[in-house]
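**Student:** turn this into a structure:
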Amino acid sequence: MKKSPEPATRGRPRGFDRDEALSSALTVFWTKGYGDASMADLTAAMGVNAPSLYAAFGSKEDLFREAVRLYTDREGALLWRSMGEAPTAREAVEGLLLATAAVSGQCGRPQGCLLTLSGVNPDALPDTACSEVKQVREDSMAAMADRLRAARTAGELGPTADPAAMAAFYLTVQQGMTFRAREGATPEELTATARAAMLAWDGLAGIA
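**Tutor:** From the prediction side, this is the model:
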C-alpha cells in the first residue's frame, strides 16, 4: 500500500522557511517601526497567513523580540567588528563610525538603526520588548566603555580620560548618524561627520 505523504506542519505552508520569514519580518519592523507594522504588513512580507505567523512565532511582540536579536547578531556584528579586531581603541571607534556611514548607502537595506529608532518612541513597544531594546543599547555602551578602559590601562589614553564619557559621546554621534541616514544623508556626508567626530579624540583621550 502506497504511503500517503506527511501533512504540512499545522498552521504553516509547505516550504515554510522560518529564518527567511524572520528576516522579512525584521525588514518590516526596521522600515515601519513596531507600532506601524501591521499584521497585514508582516504576513504579506513573510508570505504566511496570521495563524501561520502565530504558530511559528507566538505573538507580534515575540516576533519583534526575535527580530531584534537577529538584527543585533547580523547588523551588530557588521558594525561592531572593529571594536574587537582593531589594534587600537581609536581605530576601533573610528571603524564603528565609518562602518555606520558605509552601510547607509547599501541598496535594499532600510536606513537608520532599528534599536535607535525603536527607542525614540518607547511607548509604542510592549514593556518586555522595550526593556530588551534598552538593554541592547546599554550593552553597546558598556562594550565601548570597556574597550576604552582597557586602552587607558594600556597607555593609549591619558590617565585623565573618562572612558564612560567617551563612549557616551561617540555612541551619541553614531546614533545621530543613523538618524541622518534615515533622512537621506549620503555615505559621503556621514563619513565627513565621522571624521569630524574623531578630531575630538585627543582632547577626550587626555593626550592633546
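**Student:** CA atoms for contacts and neighbours, from now on please.
**Tutor:** Noted.
**Student:** tell me the helix or strand right after the longest helix seen in the chain.
**Tutor:** What stands out as the longest helix in the chain, according to DSSP state H, is helix 127-153. Using DSSP states H and E, the helix or strand that follows helix 127-153 in sequence is helix 163-182.
**Student:** ok, and what's touching that following helix?
**Tutor:** Helix 163-182 is contacted by residues 93, 96-97, 100-101, 104, 111-113, 116-117, 141-142, 144-146, 148-149, 152, 187, 190, 193-194, 197, 204-205 when judged by Cα atoms under 8 Å, 6 or more residues apart in numbering.
**Student:** give me the neighbour count for Arg182.
**Tutor:** Using other Cα atoms under 10 Å, Arg182 is surrounded by 17 other residues.
**Student:** could you measure it against Arg12, distance?
**Tutor:** Distance, Arg182 to Arg12, using Cα to Cα, to the nearest Å: 34 Å.
**Student:** for Arg109, same thing?
**Tutor:** Relative to Arg12, and taking Cα to Cα, Arg109 is found at 27 Å.
**Student:** same question for Ala142.
**Tutor:** 40 Å.
**Student:** just to revisit the earlier point, any of the contacts of helix 163-182 buried? List them.
**Tutor:** 93, 96-97, 100-101, 104, 111-113, 116-117, 141-142, 144-145, 148-149, 152, 187, 190, 193-194, 197, 204-205 (16 or more other Cα atoms under 10 Å).
**Student:** and for comparison, fold this next one:
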Amino acid sequence: METRKSGPIGRPRGFDADEALERAMLVFWEHGYEGASLATLTNAMGISTTSMYAAFGNKEELFRKALERYTEGPSAYLPRALEEPTAHGVAAAILTGAIRTTTRPAQPNGCLGVQGALTASDSGREVRDLLITWRDNSYSCVRERFQRAVDDGELPPETDPGLLARYVTTLAFGIAVQAASGVPRDELQGMADAALRNWPLP
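**Tutor:** Below you'll find the predicted structure:
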C-alpha cells in the first residue's frame, strides 16, 4: 500500500518508482500489452491509478518505459553478444542469451519484445509498431556486426550478412515463442546447437 504524504493531488509519493516499474514490466511480460489491465498493473505495482498516471503517464507510456527496462535488463544479452570476437560467437551468445532469458524460473517465459503485442486491436497499434521497431533494431545491430565479419574476412565474401542476421534473430525470437509454450531449456539449447553446425567458414 502506498503512503500518502502532503503535496499536490496525484503526485506520486511514498513508493519506489524503480520497483513499481520492475513489477509493471513483469506484468506486461506475462500478459502482453492488451492482456495487462490497469487493475492488474496497479495492484502489482502497489500504487493507485492516479499515482501511476502521475509517475509514468498512461498505459502506453508505462509500457514504453517497461520495454526500456526490459531492453536494459533481461534483454541486455544482445549488446554483450555483439562484442564477441567472432561472428559464430556472436550468434551462439545471442541464442544462449535468448534461451536463458526466456526460460528463467523466476521470470515469465517468453520475450516481452516478441509477445508483448503480436496481435493488437486498433488501440494497441502503436505498441505493436513499437515492438516491430524494437525487433528490427535488434536485427539491424546483428546485420551490422556480421557485415564487419565479412569485411574482416572472418566470414566468406559471398555471405549475405542481412540474411544471416535474419536467420539468427528469427531463431532467437522463435526460441522465445517456444519457451512461452513450455519447451524446456535443454531442448531449446539442442535446437540452437543444431542450427549453428553449418555456420559459414572463411
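**Student:** need the TM-score from the superposition.
**Tutor:** After superposition, the two chains reach a TM-score (TM-score structural alignment, normalised by the length of the second structure) of 0.90; 198 aligned residues with a Cα RMSD of 1.8 Å.
**Student:** Arg109 and Arg12 of the first structure: which is more packed in?
**Tutor:** Neighbour tally, Arg109 of the first structure and Arg12, criterion other Cα under 10 Å: the higher count belongs to Arg12, 19 against 12.
**Student:** so the more buried one: helix, strand or coil?
**Tutor:** coil (DSSP: H, G, I helix; E, B strand; the rest coil).
**Student:** check contacts around the aligned residue in the first structure for Leu95 of the second structure.
**Tutor:** Alignment note (TM-score structural alignment): Leu95 of the second structure maps to Leu97 of the first structure. Leu97 of the first structure sits next to 174, 191, 194 when contact means Cα under 8 Å, 6+ apart.
**Student:** name the nearest of those residues relative to Phe57 of the first structure.
**Tutor:** Using Cα to Cα, Gln174 comes nearest to Phe57 of the first structure of those, at 31.7 Å.
**Student:** quick one: the closest one from Met166 of the first structure, how far?
**Tutor:** On the measure of Cα to Cα, Gln174 of the first structure and Met166 of the first structure end up 12 Å apart.
**Student:** looking at the two, which one has more neighbours?
**Tutor:** Ranked by neighbour count (other Cα under 10 Å), Gln174 of the first structure and Met166 place Gln174 first, with 24 against 20.
**Student:** can you list the contacts of Leu97 of the first structure in CSV and add distance to Phe16 of the first structure?
**Tutor:** Formatted as CSV, these follow (distance: Cα to Cα, whole Å):
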residue, distance to Phe16 of the first structure
Gln174, 37
Thr191, 40
Ala194, 42
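**Student:** which non-adjacent residue is nearest Tyr70 of the second structure?
**Tutor:** Met25 (7.0 Å; Cα to Cα, 6 or more residues apart in numbering).
**Student:** surely the one you found meets Arg64?
**Tutor:** No: contact criterion Cα atoms under 8 Å: Met25 of the second structure and Arg64 do not qualify, at 9.6 Å.
**Student:** show the contacting residues for the residue mapped onto Thr128 of the first structure from the second structure.
**Tutor:** For Thr128 of the first structure, the aligned position in the second structure is occupied by Glu126, per TM-score structural alignment. Residues near Glu126 of the second structure by Cα under 8 Å, 6+ apart: none.
**Student:** ok, Glu126 of the second structure to Glu61 of the second structure distance?
**Tutor:** 11 Å.
**Student:** swap in Asn43 of the second structure?
**Tutor:** Asn43 of the second structure is 18 Å from Glu61 of the second structure, by Cα to Cα.
**Student:** looking at those two, which is more packed in?
**Tutor:** Asn43 (16 against 13).
**Student:** which of the three states applies to that one?
**Tutor:** Going by three-state DSSP: Asn43 of the second structure is helix.
**Student:** look up how far Glu68 of the second structure lies from Gly110 of the second structure.
**Tutor:** From Gly110 of the second structure to Glu68 of the second structure the distance is 17 Å (Cα to Cα).
**Student:** now do Ala36 of the second structure
**Tutor:** 17 Å.
**Student:** mean per-residue distance, the helix or strand harbouring the match of Leu95 of the second structure versus the second structure.
**Tutor:** Here Leu97 of the first structure, judged by DSSP H and E, is contained in helix 89-103. Once fitted to the second structure, helix 89-103 of the first structure is off its aligned match by 1.2 Å on average (mean Cα distance after the TM-score superposition for the first structure).
**Student:** give me the neighbour count for whatever residue of the first structure lines up with Thr42 of the second structure.
**Tutor:** Aligning on TM-score structural alignment places Thr42 of the second structure opposite Thr43 in the first structure. By other Cα under 10 Å, the residues close to Thr43 of the first structure number 18.
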